[in-house]
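In: Got a predicted structure here, sequence first:
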Amino acid sequence: MDQLHLPMDLEDDIPPNHLVRVVNETVNHLDGKIFRDAYPGGGRDNYHPKMLTKVIIYAYTQQNYSSCQIAKAVRENIMFMWITGRQRPDFRTINRFRSERMKDILETVFTGVLQFLAAEKYVKLEHYFVDGTKIEANANRYTEVRTGTPSRFEG
């Protein structure tokens, strides 16, 4: 029985404008200092922080937030295989990276991603807002305006 083999190069299997390519390009344009600051004191980890960042951001765009599910996607999903260069970080590595290494710089990373996407015209910033943000109104000091969709628990 013949076995099917994946092509050595997944490049041809990823459409030119696919979201995974946008994530890859975006993270590649982030300042390397962001990642050097997350790894003070030298040493070398098994996986490059930019690659792990790409995996996490792409997973989030797919509404995949579970370290176990992300690790499974890295083994089974062509888009994840491509963005990792076929490396296979396990769920512990992904979780440790996200919760320990990136904890203090996630806001900087996401800000950099959003700035790049806006500069490249992938997104328009006027269309984004934080759900439930409170903005104080001028009418009276006890008045506030809520933006976004109210939760079902709000009165």
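Out: All right, it came through fine.

In: all contacts plus neighbour counts: C-alpha atoms, from now on.
Out: OK.

In: Okay, the residue nearest to the spatial centre of the chain and residue 113: tell me how far apart.
Out: With distances taken as C-alpha atoms, centre = their mean, the residue of the chain nearest its centroid is residue 57 (1.3 Å). In this structure, residue 57 lies at 9 Å from residue 113, with C-alpha to C-alpha, to the nearest Å as the measure.

In: so the residue nearest to the centre of the chain touches residue 23, yeah?
Out: Yes. Between residue 57 and residue 23 a contact is recorded at 7.1 Å, counting by C-alpha atoms under 8 Å.

In: another one to put next to it:
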Amino acid sequence: MGYICGEDRNQIQFYTNTLEELLDEDNPVRVIDAFVESLNIAELGIQRAEPANTGRPPYHPKDLLKLYIYGYFNRIRSSRRLMTECRRNIELFYLVNRLVPDFRTIADFRKNNAKAIKLVFRAFVKVCMDLNLYERELIAIDGSKFRAVNGRKKIYNKEILKKKLVRIEEHITSYLNELDQADQNERGTSHYSSEEIKQKLAELFYPLSR
């Protein structure tokens, strides 16, 4: 009896699934997509809100905004990691239509639109709070009646909401600073080419083959 085998890596395949079908209907990524599509990026002051008539076409600012919002809520704290996720993450396949912006493009977009990105983050957090996306749960009810009980910690007055918004603002600022720091640190990091990787692998496995 043999082992369970996967698919041949060299086998040509024809996939019939669309990006729409790869994602569950209740996936929060759909909220990110709908939110960003509803924005007027020109009013936010985002650069290249209107594409130029000449030159190489840029990435759409809305695609880069979606990428940053996704990174914020999934704790992805570097432009290089965001680029990597674009290559392998099904949710990002859907969100940015399989685009893979270079990490420098991603970092420059943040640098050139820092104020607008902060406003977008703040607005999206408010949307998530309004939709209860932070603590969403599925509850099955069989028709019984229950007495409602609300803890004091879940009662929000004007003062508590003000403090929460301040903490959100601090968290957004901290996240953007971490992105800047991570990008600066990665500039001095060496990255191997495909040929160098093959050479390293050959050196690694050579003693095992003797």
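Out: That came through, no problem. On a predicted model such as this, the values are computed, not experimentally measured, just so you know.

In: Send over the TM-score of the superposed chains.
Out: Remark: TM-score between the superposed chains equals 0.68 [TM-score structural alignment, normalised by the length of the first structure]; 130 aligned residues with a C-alpha RMSD of 2.9 Å.

In: tell me the contacts of the equivalent of residue 79 of the second structure over in the first structure?
Out: Structural correspondence for residue 79 of the second structure with respect to the first structure (TM-score structural alignment): residue 67. The neighbourhood of residue 67 of the first structure, defined by C-alpha atoms under 8 Å, 6 or more residues apart in numbering, consists of 91-92, 94-95.

In: quick one on the thing from earlier: what residues does the residue nearest to the centre of the first structure make contact with?
Out: residue 23.

In: Can you tell me the element the aligned partner of it in the second structure falls in?
Out: Under the alignment by TM-score structural alignment, residue 57 of the first structure pairs with residue 69 in the second structure. Using DSSP states H and E, the element containing residue 69 of the second structure is helix 61-73.

In: what's the average distance of that helix to the first structure?
Out: Once fitted to the first structure, helix 61-73 of the second structure is off its aligned match by 0.8 Å on average (mean C-alpha distance after the TM-score superposition for the first structure).

In: Can you show me the helices along the second structure?
Out: With DSSP state H as the definition, the second structure shows helices at residue ranges 19-22, 29-37, 61-73, 79-88, 90-95, 103-112, 114-130, 158-187, 194-209.

In: Could you check how far the longest one is from the centre of its chain?
Out: On the basis of C-alpha atoms, centre = their mean, to the nearest Å, helix 158-187 of the second structure sits 16 Å off its chain's mean C-alpha point.

In: Just put the helices of the second structure in CSV and tack on distance to residue 52 of the second structure.
Out: Putting the helices of the second structure into CSV (distance: least, C-alpha to C-alpha, whole Å) gives the following:
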stretch, distance to residue 52 of the second structure
helix 19-22, 29
helix 29-37, 20
helix 61-73, 13
helix 79-88, 25
helix 90-95, 24
helix 103-112, 16
helix 114-130, 20
helix 158-187, 28
helix 194-209, 35
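
In: To residue 44 of the second structure, which of these lies closest?
Out: helix 114-130 (5.8 Å; C-alpha to C-alpha).

In: elements contacting the closest one?
Out: Helices and strands touching helix 114-130 of the second structure, as assessed by 3 or more C-alpha pairs under 8 Å, 6 or more residues apart in numbering; DSSP states H and E, comprise helix 158-187.

In: I'm done for today, thanks for sticking with me.
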